[in-house]
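> missing the sequence, but the structure's below:
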C-alpha cells in the first residue's frame, strides 16, 4: 500500500518535530549535560502535564508521532521556545537560546540569590553604558569641527 500525500505530510511533520526536540535535548551550556528523557518527563509532570520517560522516548524515536497540542505546549514551555518552533518556524537566534539557559538557571536560584544576581547585572549594564558614553564622547572630540 502506497502512502498518501497526507501520510507523507505526517511523516515530514514527525521528522521535523523530532529533530527540533533532539536539538533542544542536546542544547546545553558549558556546565550542563544534555537533558534526559526521565528529567524532562519529571519536570513536565511536576508542571501539571503528566508524561512518562517512555512517552518522551517515543516522541524522540518513534517512526511516526502525532503529539497532542498540550504536549507540544508543555515541551515548548519547558525549553522556553515558541510552540511554532517545534512545528517548523524559524530557529530561535543564539541570543534567545542564551536567554533561555539563563532563565532556567535563574529559576533555580533562591530569592536572595536572584536579588544579588540582579544587582550584578545592573552593575554590568551601568559599566557598559559608561564605557559606551566614554567612547561616544571621546570619538566626538576627535571628529573634525567638534
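Received it, and whenever you're ready, just let me know what you need. Nothing here was measured: the structure is a model prediction, and the numbers come from that model. Residues are numbered from 1 along each chain as shown.
> Please make it C-alpha for all contacts and neighbour counts, starting now.
Fine.
> So what would you say the end-to-end distance of stretch 80-94 is?
13 Å (CA to CA, to the nearest Å).
> putting a second one here so we can go through both:
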C-alpha cells in the first residue's frame, strides 16, 4: 500500500475539519502549536468577515453545524485551503490533508528550495509529491518493512 490511511483522521464533521486546521497549521512566527480563536477572528474581521468568538467556538465544538458560505470562505482563506475541504468534499479533504503534510514537512525541515519548486505544480502533482515525502519520512523512522530500523519482520 503506497498511502498510510491509518494516519489520517476521519474528519467526518465540520467541527473535526476546522479543528484539524487549527491543530495542523501552526502560526508562521513563534513557537505556538496553533492559532488562537482570537487571531482567526481578528484576521477575518479585518477582511470584512463577520464571525464572533462564540460562533467560532460553537463551530469547533460541533454545536453550530451550518455556517454561512461567507464564514466558510473566510476560514478557508485564513488557513489557505480549498473551500471544498470545509464542505467535506472527499477529493478536497484528501488533497488538503496531503498539502498540509507537505507544508508541515517543509516547515519542519526548513527546505524552502523544495517548496519553491513544488509551488508551481498542479494539485494532483503536489499530492503525489506530498505522498512521496511522507513515504520517505515514514521509511526513515520505521524502516522500509514498517519495523523500527534494525528489526526485521518475523517469518510467517
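Perfect, I can see it now. The model shown is predicted, which means the values in this text are computed figures rather than measured ones.
> Report the TM-score for the pair.
Here the superposed chains carry a TM-score of 0.52, computed using TM-score structural alignment, normalised by the length of the first structure; 93 aligned residues with a CA RMSD of 3.2 Å.
> same for the helix or strand harbouring residue 136 of the second structure, what does it pack against?
Assigned by DSSP states H and E, residue 136 of the second structure belongs to helix 123-142. Counting contacts by 3 or more CA pairs under 8 Å, 6 or more residues apart in numbering; DSSP states H and E, helix 123-142 of the second structure packs against helix 90-109.
> chain center to the helix it packs on, what's the gap?
In terms of CA atoms, centre = their mean, to the nearest Å, the centre of helix 90-109 of the second structure is found 5 Å from the chain centre.
> name the element the closest residue to residue 43 of the first structure other than its chain neighbours belongs to?
Nearest non-adjacent residue to residue 43 of the first structure, counting by CA to CA, 6 or more residues apart in numbering: residue 78, 7.9 Å away. Assigned by DSSP H and E, residue 78 of the first structure belongs to helix 69-79.
> Contacts for the next helix or strand after that helix next, please.
From helix 69-79 of the first structure onward toward the C-terminus, using DSSP H and E, the following helix or strand is helix 83-86. Outside of helix 83-86 of the first structure, the residues within contact range by CA atoms under 8 Å, 6 or more residues apart in numbering are 16, 17, 20, 21, 72, 73, 76, 77, 91, 92.
> Mind checking which of those are buried?
Buried members of those, counted by 16 or more other CA atoms under 10 Å: 16, 17, 20, 21, 72, 73, 76.
> Please say which position in the second structure the first one maps to.
Right, the one you point to is residue 16 of the first structure. When the second structure is aligned by TM-score structural alignment, residue 16 of the first structure is paired with residue 13.
> Against residue 130 of the second structure, how distant is the residue nearest to the spatial centre of the second structure?
For the second structure, the residue nearest the mean C-alpha position is residue 100 (3.7 Å; CA atoms, centre = their mean). Distance of residue 100 of the second structure to residue 130 of the second structure, given as CA to CA: 9 Å.
> Check residue 107 of the second structure too.
Residue 107 of the second structure sits at a distance of 13 Å from residue 130 of the second structure (criterion: CA to CA).
> Which one's more surrounded, those two?
Remark: of residue 107 of the second structure and residue 130, residue 130 carries more neighbours, 23 against 14, as counted by other CA atoms under 10 Å.
> Quick check, the more buried one in contact with residue 97.
No. Using CA atoms under 8 Å, residue 130 of the second structure is not in contact with residue 97, being 9.3 Å away.
> returning to that earlier point: how much space separates the residue nearest to residue 43 of the first structure from residue 62 of the first structure?
Taking CA to CA, one finds residue 78 of the first structure at 21 Å from residue 62 of the first structure.
> longest helix of the first structure?
helix 111-142 (DSSP state H).
> ok now it, how far from the chain's centre?
On the basis of CA atoms, centre = their mean, helix 111-142 of the first structure sits 26 Å off its chain's mean C-alpha point.
> what's the answer for stretch 58-72 of the second structure, then?
How far stretch 58-72 of the second structure lies from its chain's middle: 18 Å, per CA atoms, centre = their mean.
> contact partners of that stretch?
13, 14, 15, 16, 18, 19, 49, 50, 51, 55, 83, 86.
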